[in-house]
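>>> sequence first, then the predicted structure, then my questions.
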Amino acid sequence: MEQMKMCIRTRDHFKAVGDIGSANKFEQLALHSKKDLDVARVLKRRGDPLPRFHYEARVFTTVVCNTDLKDDDLEVTLVQGSSYNVSNAKDIDTYIVWTFPYPTEAPVTGRSDTVYDTNSPVYNTVFTVPIQRNVRACQRMFKRHALKLEVWSKGCSFLCCCSGFFRSDTLVGTVNVKLAPLETKCTIHDAYDLMDGRKTLGGKLEVKIRIRNPIVGKQLEQVKEKWLVIDNVS
């Protein structure tokens, strides 16, 4: 059953990326697996012994692709922070200001919502920025630049600040996520150290970046499967 489900999932994936030849190949594998499963069910229902079978080691090459994204979309998820190294760990309120370095003359910027009273905030902020994957300037940007993320701590207003004075927001730390891996991969997902220049401050920020296909070529992945084959039934 799992073998057939794997074939159907892979068939649907190849259809979504436009590789009809590979989709048809996995369609046939799914049909063969279903036929074998049907034979086993009929024999069991009749009380006959199950057929002889053997396992084969098979290797399948699949194309990794985020099919839910458009060709010129880049999606960023600011997942969560962990253990920010601050003195007010239980009552710090933080948000993230992000800067995407394209277009170079007018980088795209934005910010997350504020998460209150924790130094391990869960942001779950998702945003999408447009890219031009076939434009050389955009391709160079991926090779050389990074997504800049600044973690800020909110100050307090005159009304709520215990000292009676306004306190401005302060920078907790910065993360720069290099975009070069997206030349050959369609997803980056990691937790990055908060930095002050080259100094590690303590604490991490989990970030995921996705594009439909890598900027250069396709991302291929080999999957090894233990494949069950039912021998010929007379």
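Cool, the structure landed. Residues are numbered from 1 along each chain as shown.
>>> from now on I want contacts and neighbour counts done on CA atoms only, so please keep to that.
Noted.
>>> in stretch 206-226, what counts as buried?
Glu206, Val207, Lys208, Ile209, Arg210, Ile211, Arg212, Asn213, Pro214, Ile215, Lys218, Gln219 (16 or more other C-alpha atoms under 10 Å).
>>> and these, which two are furthest apart?
Glu206 and Lys218 (25.5 Å; C-alpha to C-alpha).
>>> just checking, next helix/strand downstream of the longest helix seen in the chain?
Looking across the chain with DSSP state H, the single longest helix is helix 20-46. Sequence order places strand 53-64 as the next helix or strand after helix 20-46, per DSSP states H and E.
>>> ok, structure two:
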Amino acid sequence: MAKYQEACAQAKAAGDDRKARMHERIAKQYQSAIRAHKAGRPVHYEELPVPPADPGAEQGFAAVLDAATKLVSDEAQEAEEGEEEEAKETKPPAAQTPKKPMLAVPPTVQGRQKSPSPSLERLAQKEGLSPTAQQQVDFLEGRKKQYMKAALLAKQKNDMEQAKVFLRAAKGFEPMIEAAKSGKAVDISKVPSPPGDEDEDFIMVHHSDVQLSEKAEEVYAQLAKLLKEQYEKSMMYSKQFTHLGNITETTKFEKMAERCKKNLEILKLSQARGLDPPKHHFEERTYKTVRIFPDLSSTEMVVVIVKGMNLPAPHGIATNDLDAYVKFEFPYPSTDQPQKLKTNVIKNTNCPEYNQSFTLNINRNHRGFRRIVQSKGLKLEVLHKGGFLRSDKPVGTAHLKLEKLETESEVREIVEVIDGRKPTGGRVEVRVRLREPLSGQDLQTICERWVVLEQPQVVL
């Protein structure tokens, strides 16, 4: 603290107010730590900044990375031992036959099941925690280990700045872990996503000396595309359940994403060696998911005007000369002060494609908003854009009901365009989204065709 107070005084004398304020804040952080220590409360020393001139900073950083190295090696060894024991138990003794070399793939500890562990209930009773609290602790500690391993990998690539970023993120889990151990509820929607989800993880390895047939190249490209799509879906479902606080489903989909990622690595290695594509098969999988749009806040409603279809042209306008746009009105916060917006003009077509999104301000808990959703809905009007000194001409109107938002997070309808009460034959496709339904959850059952790679055998 004295060092930072001295640095603050020097910065003030030099006229550097920004640096002075920074050192003053750090000094106050040390003062708070001193008060906590005197009061008998625990102090997290690793969270206190170390003066740049102090060699202990880099030593501490190296010590943490060494601990991460030990963590990875110990877990990998445990996983390998568990696999060997499992193989001994499940495989009957057989005659010794020559074994083909296997493709060397680094073990992925996160997605691998270890030998059976005590149930959550017994573990929770042992530590004096409820099963839910123990589940949260396990989830947070697992996520912390992921960031420690990411820091280790960054260090091995000599990217020390990235390693420090991952280490700081790993330390950020410690207060949440302590809160969970003390019985406090932790909002896992604020927990950072697993590190290493960047697209560059999926860049295929290219070797100029590798010769593959056109058919093999096509199979590799198709498998890579399917696996990447499966990875993205798994991560999307994981994030949805994270926002809902469902740890079990979050972990399940994270493990599925990890398996897809491992299969992509196998695919890259096989292609780089010029091997035939690995054997694979398809499985029909059924998942129960909850549809949610986590990018939206609880005060936002998104209206998407997708396209118009076979819109009628006003009198005196040819169909191919129709310059149509759509404007809509949502009577919130009141009918006297509705929110009004409109699309761009698409010229010379009666089937315009807009694909424009508009964000409306709402209060999902307000009784007036719920009443409008249940009774009034969204009013749309299609118009033809007039030219110089010519006013816009109406094409027709449409109405979108929004009652489904009570139980669904998205309403998607193709509404009919009418002229007064007379159908015109034209239609408009519209979507309306909320972060989540107004009542309950938008539960969905999804059936998908999932590609699964079989473990390849290769000659190295």
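That came in fine, so what should we check first? Computed from a prediction, not measured in an experiment: that's the story for all the values here.
>>> superposing both, give me the TM-score.
Remark: TM-score between the superposed chains equals 0.76 [TM-score structural alignment, normalised by the length of structure 1]; 217 aligned residues with a C-alpha RMSD of 3.4 Å.
>>> which members of the buried residues of stretch 206-226 of structure 1 are positioned in strands?
Glu206, Val207, Lys208, Ile209, Arg210, Ile211, Gln219 (DSSP state E).
>>> any chance of TSV for the buried residues of stretch 206-226 of structure 1, columns distance to Cys186 of structure 1?
Formatted as TSV, these follow (distance: C-alpha to C-alpha, whole Å):
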residue	distance to Cys186 of structure 1
Glu206	17
Val207	14
Lys208	11
Ile209	8
Arg210	6
Ile211	5
Arg212	6
Asn213	5
Pro214	5
Ile215	8
Lys218	9
Gln219	7
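>>> from those, which is closest to Thr118 of structure 1?
Ranked by distance to Thr118 of structure 1 (C-alpha to C-alpha), the buried residues of stretch 206-226 of structure 1 are led by Glu206 at 15.5 Å.
>>> and of the buried residues of stretch 206-226 of structure 1, the nearest to Glu105 of structure 1?
Ile215 (21.1 Å).
>>> mind checking what the closest one lines up with in structure 2?
Using TM-score structural alignment, the equivalent of Ile215 of structure 1 in structure 2 is Leu438.
>>> isn't that match right up against His366?
No: using C-alpha atoms under 8 Å, Leu438 of structure 2 makes no contact with His366, being 10.8 Å away.
>>> any chance you could map the helices in structure 2?
Using DSSP H, helices in structure 2 cover 2-13, 17-38, 56-90, 120-127, 131-156, 160-171, 173-181, 214-244, 247-272, 367-375.
>>> and the shortest one, which stretch of structure 1?
Aligned by TM-score structural alignment, helix 120-127 of structure 2 falls on no residue of structure 1.
>>> how far is that helix from where the chain is centred?
31 Å (C-alpha atoms, centre = their mean, to the nearest Å).
>>> over to the third one?
For helix 56-90 of structure 2, the gap between its own C-alpha mean and the chain's C-alpha mean amounts to 27 Å (C-alpha atoms, centre = their mean).
>>> just the fifth one next, same as before
The chain centroid and the centroid of helix 131-156 of structure 2 are separated by 17 Å under C-alpha atoms, centre = their mean.
>>> now swap in the first one and tell me
In terms of C-alpha atoms, centre = their mean, the gap separating the centre of helix 2-13 of structure 2 from the centre of its chain is 43 Å.
>>> can you pull the contacts of Lys218 of structure 1?
Residues near Lys218 of structure 1 by C-alpha atoms under 8 Å, 6 or more residues apart in numbering: Val63, Val64, Thr184, Lys185.
>>> tell me which two of these sit farthest apart.
Top of the distance list for these (C-alpha to C-alpha): Val63 and Thr184, 12.0 Å.
>>> give the residues shared as contacts by these two.
Listed as contacting both Val63 of structure 1 and Thr184 by C-alpha under 8 Å, 6+ apart are Lys218, Gln219.
>>> with adjacent residues omitted, what lies nearest to Arg167 of structure 1?
With sequence-adjacent residues excluded and distances taken as C-alpha to C-alpha, 6 or more residues apart in numbering, Arg167 of structure 1 is closest to Gly155, at 4.9 Å.
>>> tell me, how many neighbours does the equivalent of the one you found over in structure 2 end up with?
Alignment note: Gly155 of structure 1 maps to Gly386 in structure 2; criterion TM-score structural alignment. Residues lying near Gly386 of structure 2 (other C-alpha atoms under 10 Å) number 13.
>>> what about Gly386 of structure 2, distance to Pro312 of structure 2?
Distance check for Gly386 of structure 2 against Pro312 of structure 2: by C-alpha to C-alpha, to the nearest Å, it reads 15 Å.
>>> how about the helices of structure 2 in TSV, adding mean neighbour count?
Formatted as TSV, the helices of structure 2 follow (neighbours: other C-alpha atoms under 10 Å):
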stretch	mean neighbour count
helix 2-13	16
helix 17-38	15
helix 56-90	14
helix 120-127	14
helix 131-156	20
helix 160-171	18
helix 173-181	17
helix 214-244	18
helix 247-272	20
helix 367-375	15
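>>> would you turn the ones you listed into TSV with distance to Asn320 of structure 2?
Listed next are those as TSV, based on distance: least, C-alpha to C-alpha, whole Å:
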stretch	distance to Asn320 of structure 2
helix 2-13	71
helix 17-38	63
helix 56-90	66
helix 120-127	67
helix 131-156	58
helix 160-171	56
helix 173-181	61
helix 214-244	39
helix 247-272	48
helix 367-375	36
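>>> now, of the contacts of Lys218 of structure 1, which are buried?
Buried members of those, scored by 16+ other C-alpha under 10 Å, are Val63, Val64, Lys185.
>>> state the distance from Val42 of structure 1 to Asn66 of structure 1.
Counting by C-alpha to C-alpha, the gap from Val42 of structure 1 to Asn66 of structure 1 is 39 Å.
>>> out of the buried residues of stretch 206-226 of structure 1, who's nearest Thr94 of structure 1?
Nearest to Thr94 of structure 1 among these is Glu206, at 14.5 Å by C-alpha to C-alpha.
>>> which residue in structure 2 lines up with the closest one?
Per TM-score structural alignment, Glu206 of structure 1 is aligned with Glu429.
>>> for that match, which non-adjacent residue is closest in space?
Ile414 (4.3 Å).
>>> kindly report the same for Ala146 of structure 1.
Counting by C-alpha to C-alpha, 6+ apart, the residue nearest Ala146 of structure 1 is Lys178, at 4.1 Å.
>>> I'm done for today, thanks for sticking with me.
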